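Engineer: Below are the sequence and a predicted model for it; my questions follow.
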Amino acid sequence: MVYKKIEDIDLIDIQKITDPRGNLSVIEGDFLPYSIERVYYLYDVPSDAYRGGHAHKEQQEFLIALSGSFEVVLDDGENKKSITLNKPNKGLLIPTGIWRELENFSSGAVCLVLSSGKFLEDDYIREYEDFQLFKSS
């Protein structure tokens, strides 16, 4: 199985329609390389807390900072990269086999996640040592 490397992951522009009454961003059609099966969002995260701390065997996720900002620390088993999400018209596509941690949430930050799969505990790799074994197999 081939997994993306950390250098392949970066922010993706989401269509933004500018209007004096307010902006509108749209995700539709084949914008994502998968069908959206689950939508959830994180909010009221204390600034000193972190979320994530896992990887997925099959599931892909697209993260958007709808409000505020937070950092996503990505790890492909060999290299790490930190990306700040702080604009609602930019998102981060995280492919399978990438460890992620979300941290440094600003006050009022909201993280929207568009997932390729429904919740399935067996798809999660929650221990970093297990992630390293998964990557080496």
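Structural biologist: Arrived safely, thanks for sending.

Engineer: switch to C-alpha atoms for all contacts and neighbour counts from now on
Structural biologist: OK.

Engineer: which ones are touching residue 125?
Structural biologist: The contact partners of residue 125, by C-alpha atoms under 8 Å, 6 or more residues apart in numbering, come to 54, 55, 56, 57, 131.

Engineer: again, only this time at 6 Å
Structural biologist: Applying C-alpha atoms under 6 Å, 6 or more residues apart in numbering to residue 125 gives the contacts 54, 55, 56.

Engineer: Checking the spatially most distant residue from the centre of the chain next. Helix, strand or coil?
Structural biologist: Centroid-distance maximum for the chain: residue 20 at 30.0 Å, with C-alpha atoms, centre = their mean. At residue 20 the chain is in coil, as set by DSSP: H, G, I helix; E, B strand; the rest coil.

Engineer: try it against this one:
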Amino acid sequence: MSYINLEKIALKEIPKISDPDGRGNLSVIEKDVLPFVIKRVYYLYDVPSDSSRGGHAHIELQQFLIALSGSFDVVLDNGKSRRSITLNRPNKGLLIPSGVWRELENFSAGAVCLSLVSEVYQESDYIREYQDFLNYSK
């Protein structure tokens, strides 16, 4: 496997419809927003600010993360370099391809992280040990 270029991983705009009467915004995720069919949805909340989540990579699964409320940082690692991206807008998401180590940290109070993924849960798709990921990514 070759290294994933982390610079190509960027926030993706989610279409936003603003109400002309000032009643708020609506964002829609349809088939043209994501390069995969959503097979699983889950969300993280009440994560203490000094805790981290993630700490793994996937062999096949792709993941789209959205900060529905509050903010958090996503640290991406391709086995050669690291990059941190802050999510703090509900109309922007982060598409993480397979083969990238991810860690979520620095959760603000009230942060909610929505995760839309391309596969149902399969433990065999996870790489949970960082050294195993380094061996896999070479």
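Structural biologist: Arrived safely. Because the structure is a prediction, the values reported are computed rather than measured.

Engineer: TM-score them against each other, please.
Structural biologist: For this chain pair, the superposition-based TM-score is 0.97 by TM-score structural alignment, normalised by the length of the first structure; 136 aligned residues with a C-alpha RMSD of 0.9 Å.

Engineer: Please report which of the contacts of residue 125 of the first structure has the highest neighbour count.
Structural biologist: residue 55 (28 neighbours; other C-alpha atoms under 10 Å).

Engineer: Give me the subset of the contacts of residue 125 of the first structure lying in strands.
Structural biologist: 54, 55, 56 (DSSP state E).

Engineer: what's the counterpart of the first one in the second structure in contact with, if anything?
Structural biologist: Applying TM-score structural alignment, one finds that residue 54 of the first structure aligns to residue 56 in the second structure. By C-alpha under 6 Å, 6+ apart, the residues touching residue 56 of the second structure are 101, 102, 127, 128.

Engineer: How about the alignment partner in the first structure of the first one: what's its closest non-neighbour residue?
Structural biologist: Taking TM-score structural alignment as the alignment basis, one finds that residue 101 of the second structure is matched in the first structure by residue 99. Counting by C-alpha to C-alpha, 6 or more residues apart in numbering, residue 99 of the first structure lies nearest to residue 55, which is 4.4 Å off, once chain neighbours are set aside.

Engineer: what about the one you found, distance to residue 35 of the first structure?
Structural biologist: According to C-alpha to C-alpha, to the nearest Å, residue 55 of the first structure stands 19 Å off from residue 35 of the first structure.

Engineer: hang on, the earlier thing: any chance of the ones in strands among the contacts of residue 125 of the first structure in TSV, plus distance to residue 86 of the first structure?
Structural biologist: Shown next, in TSV, are these (distance: C-alpha to C-alpha, whole Å):
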residue	distance to residue 86 of the first structure
54	22
55	22
56	24
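
Engineer: Thanks again, I'm all set now.
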